[in-house]
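In: got a predicted structure plus its sequence, pasted below:
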Amino acid sequence: MSSKGLLLVFSEVGSALSESEFHGWYNNEHIPLRTVLPGFTSAARFVQADSHKPTWAALYDLTTADYLQTDDYLNLAKTRSEREANVFKQLQYLERRIYTLNETAPVTVSDAFAGHKEGMTLVAVSIQVPPEHESDFHKWYDEEHVPLLRKVPGWLRTRRFILVESDATGVLEGTEGYKAPPKFIALHEYANADGLAGPEWKAATSTPWRDKIFANVLSIERRVLKVFKTF
């Protein structure tokens, strides 16, 4: 049986398109056409909460990553409206990342988690380590890092995925061009951001084992996002 999938899409509106046009298209056309498909099990939009770009993100849970290769999904591009085609042309930046669930990493969920709600905080941490250090990296995550994160006030859920493929169109201002994201991503969800600078969070991110793991990290990307709209 195939693993569950995840589609993460980052976007930056730019100056050629108004934000009202962008949100109207996203909320009323783009996402509704996807959430009715059997391979999409949930969708939510996010806005940056860390002052970094891209400003906007959308997160789709999939039955499998392979669903994005089916006729049901591919037909969306073949039959897209003139409105959607124009939005794609005018967006400054659009990046798609497809992931598959890391089956060896348990999904940990608080009893308080009841789906995405507006205002919730998502901390998305992507990390690349050399292949020979991947086993140690996952062991640290399983045995120390996630158990400590669960003590952070407001923690709701942690899920970990493996990158399948990614691509981007446009250029993000202030960058030298597109770079493929790190292989592993962890999605940490919180009821709010209040605990992210507290003693429990600091304890989870400042241990000798963590320092040993990070000595071998090749690249890291950390984004803090807030739920903007659920579907």
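Out: Looks like it arrived, so ask away.

In: all contacts plus neighbour counts: C-alpha atoms, from now on.
Out: OK.

In: I'd like to know which elements the biggest strand by length in the chain is packed against.
Out: Longest strand in the chain, counting residues (DSSP state E): strand 155-170. Strand 155-170 sits against strand 93-101, strand 108-109, strand 184-190, with contacts defined as 3 or more Cα pairs under 8 Å, 6 or more residues apart in numbering; DSSP states H and E.

In: just want the angle from that strand to strand 93-101.
Out: Calculated by axes from the mean of the first three to the mean of the last three Cα atoms, to 10 degrees, strand 155-170 forms an angle of 130 degrees with strand 93-101.

In: buried ones in strand 155-170?
Out: Going by neighbour count (16 or more other Cα atoms under 10 Å), the buried part of strand 155-170 is 155-163, 166, 168-170.

In: which one of those residues is nearest to Ala203?
Out: Comparing these against Ala203 with Cα to Cα places Trp155 closest, at 14.3 Å.

In: excluding its backbone neighbours, what's nearest the closest one?
Out: With Cα to Cα, 6 or more residues apart in numbering as the criterion, Trp155 has its nearest non-adjacent residue at 4.4 Å, and that residue is Tyr190.

In: next one for the comparison:
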Amino acid sequence: MASPGVLMRLASPSEANGNAQQPPVPNVTSVVQLEADDDKTPQLNTLYFLNDISPILSSASYFEKDAETSQGSVVWVVLLFINGRDKNDPANASVPNSLLSPPAAKSVVVVNGSTPREDKEQDYHDWYDQEHGLKLSTVPGWNSARRYRLVQSYGSVETASFYGINFYDAENGLGGPEWQAGVTEWTLRIRSNAAKPNIRRVWKVRE
């Protein structure tokens, strides 16, 4: 049985015209190239949407080959698809791993990694599916979201147990009243039950 998911390929700026444009793994259905819109590193992130992540879990050879031929440092984070929602399907009925349409150049992608305590994991999933994801969908400019579980990483990188990836227009309401309304009592409880702080990165889709 296939296991759909995403490979996040994090790289240094020297990779801007390097291997990031060529899928280093099989089963790629779509690719989104990102550059950092914050002051953190790494500064490049390529999202490879895969219809099956199994080959890159069973062998490190794909990563090793990519690392050997890259023009700079490369890190892989392999994620298993959980669920998602789209602008035209906010009820989270039936959403595929791959995006329904490619995000526009210069649009914004927010990647948020969370690590709830093991005994609070179900509360985290309930919060995201029943409240948090729906509240994010009301932020102006929001288009879609995909949610994942971490299954493997290659290279030195800080990781989280779960990742939410949200796609917004270049002009959006991030930081505005709708976005701020997402901080509820349930949200504060989830934060207090985290095993470690969130990992939040803001990216822009490369032209």
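Out: Now that the structure is in, tell me what you want to look at. Note that this is a predicted model, so its numbers are computed, not measured.

In: re earlier: is it possible to get a markdown table of the helices and strands packed on strand 155-170 of structure 1 that adds mean neighbour count and distance to Leu7 of structure 1?
Out: Listed next are those as a markdown table, based on neighbours: other Cα atoms under 10 Å; distance: least, Cα to Cα, whole Å:
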| stretch | mean neighbour count | distance to Leu7 of structure 1 |
| --- | --- | --- |
| strand 93-101 | 21 | 5 |
| strand 108-109 | 16 | 20 |
| strand 184-190 | 22 | 12 |
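
In: out of these, flag the one nearest Ile220 of structure 1.
Out: The nearest among those, by Cα to Cα, is strand 184-190 at 9.5 Å.

In: rewinding a little: what do we get in structure 2 for the residue nearest to Trp155 of structure 1?
Out: Mapped onto structure 2 by TM-score structural alignment, Tyr190 of structure 1 lines up with Tyr168.

In: shouldn't its match be in contact with Val108?
Out: Yes: contact criterion Cα atoms under 8 Å: Tyr168 of structure 2 and Val108 qualify, at 5.0 Å.

In: ranges for the helices of structure 2?
Out: Remark: helices assigned in structure 2 by DSSP state H are 54-58, 61-69, 121-127, 133-136, 177-180, 185-192.

In: show me the contacts for the spatially most central residue of structure 2.
Out: Geometric centre of structure 2, nearest residue: Ile165, 3.8 Å, by Cα atoms, centre = their mean. When contacts are counted by Cα atoms under 8 Å, 6 or more residues apart in numbering, Ile165 of structure 2 touches 109-112, 145-147.

In: ok, now which ones touch the counterpart of Ile53 of structure 2 in structure 1?
Out: By TM-score structural alignment, Ile53 of structure 2 lines up with Ala65 in structure 1. By Cα under 8 Å, 6+ apart, the contact set of Ala65 of structure 1 is 3-7, 98-100.

In: and these as CSV, adding distance to Ala197 of structure 1?
Out: Below are the contacts of Ala65 of structure 1 laid out as CSV (distance: Cα to Cα, whole Å):
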residue, distance to Ala197 of structure 1
Ser3, 34
Lys4, 32
Gly5, 31
Leu6, 28
Leu7, 29
Ile98, 30
Tyr99, 29
Thr100, 30
